[in-house]
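Asker: heads up, no residue letters with this:
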């Protein structure tokens, strides 16, 4: 992009020739050049079809046609100030900024004799409604959610926080994609050291494109070790959650084309929170948090503990003797548990790719055929099916998808170590789980278990 650093020329022919040389105006149907005469001077519009508000451009061009030669200013700055009947107008003198703005959707106007380009931001992006997120619902509270357009998302948060200390700094990342990224924070509450660290990391990112939007950005921000699956960032599709985090002194990152916000720094306690915790009385709030935390812990340890006691039946208290397997064990318990872990993920993937009208029949088939008949056929024991069903349902009590799979990997590790080394393996697995959580550092460098000061 170095050749685009040159400044625009004074003649319209040279500017138009350069724009046609850099951009495939004649090959791309959506890159439009519109030549008109304004006040006796030749002029050319460059814009992208589909990004421009037709009604607004019609009114602007109508006003231009009424300009006489006597009213034409001597400079682009005066032209934008006196003759452009629109709010968002700027003048640029370098082709780098002009082409970047044009490809972002703005309309660029070249006028013969002006050594600057008039940039009119009358763009509009295709966007869906700000409906409630499908995977981040609440029983109470607002029903709006983030969308794929970054300007709409910043407006949703600005509507909730009418404070002059709220700063939304826009930058772009990606040599080819030039994706807009907004860093949002409360200037009087944010950890300045964290903000400085974040800005430093963003400046060092050199990628061709943010292909997977926020996920690519997260991987570039924090090169985490592959063997520690616990997530470094919290994501939310709810503007009220993001606004609350801003007021707590955290940083929210928005990426264009992504309907979710990245929140940092975060801890494992933040991961298991959800919006419902804050829309109920305090005692209900505490109960929901405690119950979710206990269920989250249970999803990791229920099946490994069951396997451990089945391998050491003499440890099982008499009062809990009913949990022992009564039927014949045709397949070793460890293989039953591992097969069911894989089967649950298979059913989840099948449900994601099944048309909504067929989801109910699929659930019936999975519940009856794969549940009842797999036990009758002797593949699985009913007790194993019961505990794995609890694990499958309990995974949905916490909203973070990445944390759910991190806990699943810890559970699989515990199962394998317990099957191989009995109680010693179970203890080793517990130590690995604890170390993985304690040693997991966030972007700010603080512990994953640290509670926010706010």
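Answerer: Thanks, I have the structure now. This structure is a prediction, so every number in the text was calculated from the model and none was measured. Numbers count the residues shown, from 1 in each chain.

Asker: please make it C-alpha for all contacts and neighbour counts, starting now.
Answerer: Noted.

Asker: where is the longest helix in the protein?
Answerer: helix 401-438 (DSSP state H).

Asker: chain center to that one: distance?
Answerer: 28 Å (C-alpha atoms, centre = their mean, to the nearest Å).

Asker: what do you get for stretch 82-90?
Answerer: Chain-centre distance of stretch 82-90: 35 Å, with C-alpha atoms, centre = their mean.

Asker: how about residues contacting it?
Answerer: Contacts of stretch 82-90 with the rest of the structure, by C-alpha atoms under 8 Å, 6 or more residues apart in numbering, involve 60, 63-64, 80, 118-122.

Asker: what of stretch 315-323?
Answerer: The set of residues external to stretch 315-323 that reach it, using C-alpha under 8 Å, 6+ apart, is 309, 383.

Asker: for residue 126, give its distance to residue 260.
Answerer: 17 Å (C-alpha to C-alpha, to the nearest Å).

Asker: more neighbours: which of the two?
Answerer: In this comparison of residue 126 against residue 260, neighbours counted by other C-alpha atoms under 10 Å, the higher total goes to residue 260 at 25 against 8.

Asker: second structure for comparison follows:
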């Protein structure tokens, strides 16, 4: 299956289109077409209802084994159809009103829709609905009795918290929407579902609070989703890459999370949630840089402790980004900035090291990145043990062999640990990449290179936007009202307004102008 955009795929590989093919009133012809188009697949179940003296079948039930509730089909749909049609056939074999009678009986199930063309029929069938074909009818009835095995709602292993809800999203779309509705019981919480993917036909659902979200943001989301032309969507990462701003930027402009309470909180602030069938990661747009350094746990702790943790995280980000480059710059170009005792200690440690500070730091950083990736890919039973033991053994062996200094091992260790304080994993990746960039400019130009590199980074961040909203807000442009929940969190009894991303803030700004 091609994962590329439709514009780059070969025309010979395109799937056949069924939009112009109507449903035939003859049941056998529809069944023959279904069997032919699906290649006679073993999981395609087709059950006909045919009586003596009749040349053609009166009805048929078609479903995909494993996607539909087979017990409900056998005990209700098929039995009801069989009873109603056989009873009517015995009383008046020549009557054509049996289809109408059967329709009334099966409509007692509730979720019954009708389709008139094969394209919609295939989509509903492959989504787990049972298809009911009736003789003489140019429409088919779709019973929504989808049922498949899915992962239970469990605690997230990627985004953990000490205090707060433990539940996380699963791979089932309807389960995820219900988790959010359990937290926001408001009729203004609206859902819109679109199908994306020429082959996979993946359901993508938008969730937003009507009257809270900005219409411009909602329209931008709809427009970007409607322009996606691709064969398959297997994860929300496909959607994220195709709709994000700043596609050549290292920084993500779409937020993703596995926590329903995080999504609920952002919906209350006027953002849009994008849920994709088959993935537990929900996308949030628009987003801001500070959102990647905030945790849902901040809102469940007392304000003083939450504010302290936020400041600690921001400080850890600067350590993770700049600590190795500062060490390289100071030990290479600016030794006079160090106290004499510390300078002598560092010189003694580096006496037998054959490499300059930059090469020394580069070796240790690359080694740690290899160990981190190996720990993620190894089986969980041994991955953590191997990564920890490997780091200790390699670090100690490198110092004893005189390849690196003990001070460099300390710098790299503190830098690596600081990276894990970022709650959003997607933000830790650009920080790790930029760390190497700052190491290069530090080795080339010293502190001047670090300052200039940091200045260029700020300019880039200020130029980024997320669905029309400034990525660096409320720091740039400065929003005084939004600063109450940015670097620190004010007590709840001092917070009265929604952030600038909501319709309420936009309306208030228009009135003032």
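Answerer: Done, it's in. Worth saying up front: this structure is predicted, and the values here are computed from it rather than measured.

Asker: show the buried residues in the contacts of stretch 82-90 of structure 1.
Answerer: Using 16 or more other C-alpha atoms under 10 Å as the burial test, the contacts of stretch 82-90 of structure 1 include 60, 64, 80, 118-122 as buried.

Asker: residue 108 of structure 1 is in what secondary structure piece?
Answerer: With secondary structure defined by DSSP states H and E, residue 108 of structure 1 is part of strand 107-111.

Asker: what helices or strands is the helix or strand that that strand is followed by leaning on?
Answerer: Downstream of strand 107-111 of structure 1, the first helix or strand assigned by DSSP H and E is strand 117-120. Here strand 117-120 of structure 1 is seen to pack against helix 76-82, strand 89-92, helix 95-104, strand 107-111 when contacts are counted using 3 or more C-alpha pairs under 8 Å, 6 or more residues apart in numbering; DSSP states H and E.

Asker: which part of structure 2 matches strand 117-120 of structure 1?
Answerer: Under TM-score structural alignment, the match for strand 117-120 of structure 1 in structure 2 covers residues 140-143.

Asker: ok, now how distant is whatever residue of structure 1 lines up with residue 218 of structure 2 from residue 154 of structure 1?
Answerer: Using TM-score structural alignment, the partner of residue 218 of structure 2 in structure 1 is residue 195. Between residue 195 of structure 1 and residue 154 of structure 1 the computed distance is 19 Å (C-alpha to C-alpha).

Asker: how many other residues sit next to whatever residue of structure 1 lines up with residue 174 of structure 2?
Answerer: With TM-score structural alignment defining the correspondence, residue 174 of structure 2 maps onto residue 151 in structure 1. Other residues within reach of residue 151 of structure 1, judged by other C-alpha under 10 Å, total 14.

Asker: repeat for residue 132 of structure 2
Answerer: Other residues near residue 132 of structure 2 number 26, with proximity taken as other C-alpha under 10 Å.

Asker: surely it and residue 60 touch.
Answerer: Yes. Because the distance of 5.9 Å satisfies C-alpha atoms under 8 Å, residue 132 of structure 2 is recorded as touching residue 60.

Asker: which strands and helices sit next to the longest helix along structure 2?
Answerer: Scanning structure 2 for the helix with the most residues, using DSSP H, yields helix 303-332. Under the contact criterion of 3+ C-alpha pairs under 8 Å, 6+ apart, the helices and strands touching helix 303-332 of structure 2 comprise helix 357-377, helix 406-419, helix 425-445, helix 447-463.

Asker: tell me the buried residues in the third one?
Answerer: Pointing back at helix 425-445 of structure 2 there. The neighbour-count criterion (16+ other C-alpha under 10 Å) identifies 425-428, 431-432, 434-444 as the buried residues of helix 425-445 of structure 2.
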